[in-house]
Structure formats: C-alpha cells, structure tokens
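Chemist: Return a 3D structure for these sequence lines:
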Amino acid sequence: MSARIVVVEDEEALGILLRYNLEAEGYVVDVIDRGDEADIRLKEEVPDLLILDWMLPGLSGVELCRRLRQREETERLPILMLTARGEESERVRGLSVGADDYVVKPFSTPELIARVRAMLRRSKPEKISSQLVAGDIDLDRETHRVRRAGRELKLGPTEFKLMEFFMQSPGRVFSREQLLDGVWGRDIYVDERTVDVHVGRLRKAINRGRERDPIRTVRGAGYALDEQFSAARSPAAPARARLSAGA
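Modeler: The predicted structure follows:
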C-alpha cells in the first residue's frame, strides 16, 4: 500500500508510535505537531487520509477540521479525529464539524489501523487493492510481481515503487519533486536527477521490442502513466479487474 497519511499530533511519543505502526502497514506517513503548520501544509498537498488530534498548539483540531471542510480540495478528505475527550457530547461535536470517525485515547492500535483501512477502502480503493492493472501490465502488491502481456518483468525495489505510484493515478502528471516525495519519501534526500535515472531503468525493464511505452514524458512538468495505454487492454494479458484513479 502506498496511501499517504498525515498525522497531526503534538505528543511526540504518540506521533512516533503512529508513524511506526502506519508505516509498518505500508503507508507513507507525515507527522505534523502544530495545527497552524498543518493548515499550511494541507493547502500545498492533500493526503489520502488525515489523523487529527483534538487539542493542538497554534490551531485546534476542531477548527482545522472545520476549515478543511470549507475548501473544495479537502471537503471530501477522510478525517479520523483522535482525542482524549470521551464524553458523548464531545464526540458529537467532533463529528458535527466534519470528522468521519472518532477514536478516544488511550486506543487500541490494531483498532485504529482497522479504522484507517476501512476509511481508505471506501474513499481510495485503488490505494489498498493488492492488484493494479494498466493496459497489459499487471502489478501484484502482495507478491511484488509485475507482468506485461503474461511475461514477468524484473524490477528493482525503486522501479517497482515507481510503477505502483504511476499505476495508482493513470494520466496524472507528477513533477520530479512529487515523485521524490511519493516514492522515496520526504525524509530521504536524493537529487531530482535520480528520478530520471530510475524512470529510464523502469522503461528499459517494461518495454521490449516495439511495445508501446506506457510512461509519458511531459516536457517541463514531469512524468505520467499514459491514460490511453491504461485504458487499453491486450488480449494476451490476464483477465483481471481494471483499476483507474476513480475506481
């Protein structure tokens, strides 16, 4: 799984705990410890799910949730409210400002993970499905195998992540910076030219002979998985359900 989750939590130990357990599930996780900083960051990039503490410095979780629901780009963002407040009236208040679910501290980590998985299953099914299909390419997240027209492709770990990232959003153009964040992560520094190198390796691994190159270079912008390639289906490829960005 490579869904991106933002955790807004000012308790450092809890932030570390949440990051560790969510990353163990395969999610890409960012932890922010202030509500006002989270407000700025969420204007720049919208994650797949937000875990939001009730009480935060700078801007409360309740107010941040209210603001997010007023913006078009975040009005449907799945939000899980996390708080020590357990009274029924406070739960109702959290849900009334737009939270989708509510977990009271102290909480069971397996239960929180199950709630996150359920929310993503409803809002981003393509991010948790074990199978991704684009054209005649099939990617299996569980076995880490990729096949094209029935033949198995030999991809390195980074090339696999790149292919998975592209297949989740066919047609969407990603800048080199976005690919660095989505595939390598914000905590690892690599040069943007590294993206070009690995895209080149990916192309070499997936294309043979006169096969159509599914990776499209957009001059001055970045790279994308060609949506026309994604929509096509080779008769020789295994018959599996096709996933697209809006699946």
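Chemist: C-alpha from now on. contacts and neighbour counts both.
Modeler: Fine.
Chemist: shouldn't V133 be in contact with M167?
Modeler: Yes: judged on Cα atoms under 8 Å, V133 makes contact with M167 at a distance of 7.3 Å.
Chemist: so which strand or helix has V116?
Modeler: helix 109-123 (DSSP states H and E).
Chemist: other SSEs contacting the helix or strand that that helix is followed by?
Modeler: Following helix 109-123 in sequence order, the next helix or strand is helix 125-128 (DSSP H and E). Counting contacts by 3 or more Cα pairs under 8 Å, 6 or more residues apart in numbering; DSSP states H and E, helix 125-128 is packed against helix 109-123.
Chemist: Report all helices and strands that the helix it packs on contacts.
Modeler: Against helix 109-123 (3+ Cα pairs under 8 Å, 6+ apart) you get helix 125-128.
Chemist: just the helices in this protein please.
Modeler: Assigned by DSSP state H, the chain shows helices spanning 12-24, 35-44, 61-70, 88-96, 109-123, 125-128, 157-168, 176-179, 193-206, 227-231.
Chemist: wait, which of those is closest to D140?
Modeler: Ranking the helices of the chain by proximity to D140 (Cα to Cα) places helix 157-168 first, at 9.2 Å.
Chemist: relative to helix 193-206, how tilted is that closest one?
Modeler: Put simply, helix 157-168 runs at 80 degrees to helix 193-206, going by axes from the mean of the first three to the mean of the last three Cα atoms, to 10 degrees.
Chemist: List the buried residues in helix 157-168.
Modeler: Applying a neighbour-count criterion of 16 or more other Cα atoms under 10 Å, one finds 158-168 buried in helix 157-168.
Chemist: and which of the residues you listed is nearest to R91?
Modeler: Q168 (34.0 Å).
Chemist: From I128, how far off is that closest one?
Modeler: Separation of Q168 from I128 (Cα to Cα, to the nearest Å): 10 Å.
Chemist: now do G222
Modeler: Distance, G222 to I128, by Cα to Cα: 25 Å.
Chemist: For the comparison step, fold the sequence that follows:
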Amino acid sequence: MKNIKLTIEYDGKRYLGWQRLGDSDKTIQGKIEATLSKMTGEELEIVGSGRTDSGTHARGQVANFKTMSTMTPEKMMNYLNNTLPRDIVVTKVEEVPERFHARYNAAGKQYSYYVWNKETPSAIERNFSYHCSQSLDIKKMQAACDKLVGEHDFIGFSSLKKNKKSTVRTLNSITIDKKGDLIQFKFIGEGFLYNMVRIMMGTILAIGSGEMELEVIDEVFDKKVRQTAGETVPAHGLFLDEVYYK
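Modeler: This is a model prediction of the structure:
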C-alpha cells in the first residue's frame, strides 16, 4: 500500500472550509476525496494538516492518503488537475513513508493575512483581502506583533469554547510588508488555535487604527477572555501559505 502526500492550492471563496461535511459537497476535502475515489476505484479518506475555515484560501495545504493504486505520482497529479474544479489545484504529489501523517507530523505553519488599506475598496483584491478604510500606524502594529511573538497561552485569541488540551502555542514571528495599499501580515508558528490568526489580526488592526491601546495584548494574555481582544476579521483575507515538516 502506498502513502501519498498532496500539496494543494485553493481559492476558498465557494467552499464551506476544508473539512468534509455530511450534508454538503461544498468542502475542499470532500471534492478531493470524491475525485480520488473515482480515480482509484477505492473509498479513500484524506488527512489534512489542519482545517481551514469557510472562505479561507491556501497556497500550501498538505494532505495524505493511502491507496493500493499503481498509478505514478505524475499520473495522479494530471488526473486530479484535469478533474477537480479549477479553484482547487494539486501542485505536488509524492510517495512518502508509511508512517507520514499530514496533521500529526506537522512541525509548524505559515499563514498570511492581507489588508487592503485605502478609503475606496478594490474590485480586484476584494475576494483575497480585508478592506480597512481607516488610517493604520505601521509602527504601532509592529509593536503589537512583537508582543504576540513567543510562547503564550492564546486562549483569549481563540474562538474555542472549552478545551481540555493545552492552549499554549509558540509564535516564531509576525512580519508586516506594505506594498502600495496592500499590507501583508505573515504569521509563522508551531501551531494555531481556532480563529487565532483572525482574532490576532482584528486586535492588531484595532491598535493600528487607535481603537485599542497596545496594552490590550497583555490584558488578553492575563485575563484569557476572548471578549477582551479585537474582532474576528473575515476569512477571505487569510491564506495558509505553507506547512513545515521535520
């Protein structure tokens, strides 16, 4: 039996997120599984590196599945990209060791969030960035990013209701890159909680616009209360760029 690793790019606008849903075929996982089952004649289940929310995009989602198929990775890739919807593309197919697991073996991830910072919205960028018309102070936002970096309990920056597992995570870096009216915020970390990037972004933008003070980050870490942080910004500005493996 082969263990096959997929690297996947997708535009999440039309989909209800990554995870398969029993009452809908509008998920990334569901579309890929249906295509793989048709390709191999087997009932296959793929394991993703993690879930992405409805509307979130990916440049480097990773998944794996096991199959008895004798098709080469090249033929699998050609079949998938000729059969899947055009907003889902498999950029790499490779055979990996039997013990490889896309989720459990992931050592870190990189996400990007894009903000269109101009009074008028963009017709071109509207599906791939969040429109913020307020003036933003880059220095204040970078100071907020610097406070978030490191090992912290991020439960206050998450939509998790109850969780028995640890909510301590390590953020390796957050960088800001402004090109014209488009601002890219890049998050690299060992792991992320549910809605963590989107809530951190809402807080960073609130600090950058003057709606919140920098000290609110310390308050969120101390109180561990979601309501203390900024809003959850929309999913369509979020991209899963890359998943890191040892």
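Chemist: Give me the TM-score for these two chains.
Modeler: Once superposed, chain against chain, the TM-score is 0.27 (TM-score structural alignment, normalised by the length of the second structure); 130 aligned residues with a Cα RMSD of 6.8 Å.
Chemist: Now do the helix holding V116 of the first structure against helix 12-24, angle only.
Modeler: 60 degrees.
Chemist: re earlier: tell me which two in the buried residues of helix 157-168 of the first structure are the farthest apart.
Modeler: The largest separation in these, counting by Cα to Cα, is between T158 and Q168 at 15.5 Å.
Chemist: can you pull the buried residues of the helix holding V116 of the first structure?
Modeler: 112, 115-117, 119-120, 123.
Chemist: likewise stretch 60-68 of the second structure?
Modeler: Burial within stretch 60-68 of the second structure, assessed by neighbour count using 16+ other Cα under 10 Å, is assigned to 60-67.
Chemist: With distance to L182 of the second structure as added columns, please give those in CSV.
Modeler: Formatted as CSV, the buried residues of stretch 60-68 of the second structure follow (distance: Cα to Cα, whole Å):
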residue, distance to L182 of the second structure
G60, 21
Q61, 23
V62, 27
A63, 30
N64, 34
F65, 37
K66, 41
T67, 43
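Chemist: Could you let me know which of the residues you listed ends up closest to V96 of the second structure?
Modeler: The closest of these to V96 of the second structure turns out to be N64 (Cα to Cα; 8.9 Å).
Chemist: Contacts only, for the nearest residue to the closest one once chain neighbours are set aside.
Modeler: Counting by Cα to Cα, 6 or more residues apart in numbering, the nearest residue to N64 of the second structure once its immediate chain neighbours are dropped is K5, at 4.3 Å. Taking Cα atoms under 8 Å, 6 or more residues apart in numbering as the contact definition, K5 of the second structure lies against 62-65, 93-96, 102.
Chemist: Which of these fall in helices?
Modeler: Per DSSP H, helices hold no members of those.
Chemist: ok, back up a step: for the buried residues of helix 157-168 of the first structure, which one is nearest C65 of the first structure?
Modeler: Q168 (26.6 Å).
Chemist: in the second structure, which spans are helices?
Modeler: Along the second structure, the stretches classed as helices by DSSP H are 28-40, 73-83, 138-148, 196-209, 216-223.
Chemist: Against which helices or strands is the longest one packed?
Modeler: The reference is to helix 196-209 of the second structure. Here helix 196-209 of the second structure touches helix 138-148, going by 3+ Cα pairs under 8 Å, 6+ apart.
Chemist: and for the helix it packs on, what are the contacting residues?
Modeler: Contacts with helix 138-148 of the second structure, where a contact means Cα under 8 Å, 6+ apart, come from 171, 173-176, 204-205, 207-208, 214, 217.
Chemist: Of these - the most surrounded one?
Modeler: Of all the contacts of helix 138-148 of the second structure, I204 has the most neighbours under the rule other Cα atoms under 10 Å, reaching 30 neighbours.
Chemist: measure it to I217 of the second structure for me?
Modeler: Going from I204 of the second structure to I217 of the second structure by Cα to Cα gives 9 Å.
Chemist: Also K75 of the second structure?
Modeler: Taking Cα to Cα, one finds K75 of the second structure at 50 Å from I217 of the second structure.
Chemist: again with G189 of the second structure
Modeler: Here the criterion is Cα to Cα. By it, G189 of the second structure lies 18 Å from I217 of the second structure.
Chemist: likewise R169 of the second structure?
Modeler: To I217 of the second structure, R169 of the second structure is 15 Å away according to Cα to Cα.
Chemist: Dump the buried residues of helix 157-168 of the first structure into TSV; add distance to E88 of the first structure as well.
Modeler: Output for the buried residues of helix 157-168 of the first structure, formatted as TSV (distance: Cα to Cα, whole Å):
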residue	distance to E88 of the first structure
T158	46
E159	48
F160	46
K161	43
L162	44
M163	45
E164	42
F165	40
F166	43
M167	42
Q168	38
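Chemist: Closest to S89 of the first structure out of these?
Modeler: Q168 (39.2 Å).
Chemist: From L139 of the first structure, how far off is the closest one?
Modeler: Using Cα to Cα, Q168 of the first structure is found at 11 Å from L139 of the first structure.
Chemist: cool, and Q70 of the first structure?
Modeler: For Q70 of the first structure, the distance to L139 of the first structure - Cα to Cα - is 37 Å.
Chemist: again with R93 of the first structure
Modeler: Plainly put, R93 of the first structure is 42 Å away from L139 of the first structure if you go by Cα to Cα.
Chemist: what do you get for R216 of the first structure?
Modeler: To L139 of the first structure, R216 of the first structure is 19 Å away according to Cα to Cα.
Chemist: Which one of these two is surrounded by more residues?
Modeler: Comparing R216 of the first structure with L139 by neighbour count (other Cα under 10 Å), the higher total belongs to L139, at 22 against 15.
Chemist: The nearest residue to that one once chain neighbours are set aside - how many residues pack around it?
Modeler: With Cα to Cα, 6+ apart as the criterion, L139 of the first structure has its nearest non-adjacent residue at 4.4 Å, and that residue is V146. Using other Cα under 10 Å, V146 of the first structure is surrounded by 23 other residues.
Chemist: in terms of contact, does V146 of the first structure touch V133 like I think?
Modeler: No: counting by Cα under 8 Å, V146 of the first structure sits too far from V133 to count as a contact (9.7 Å).
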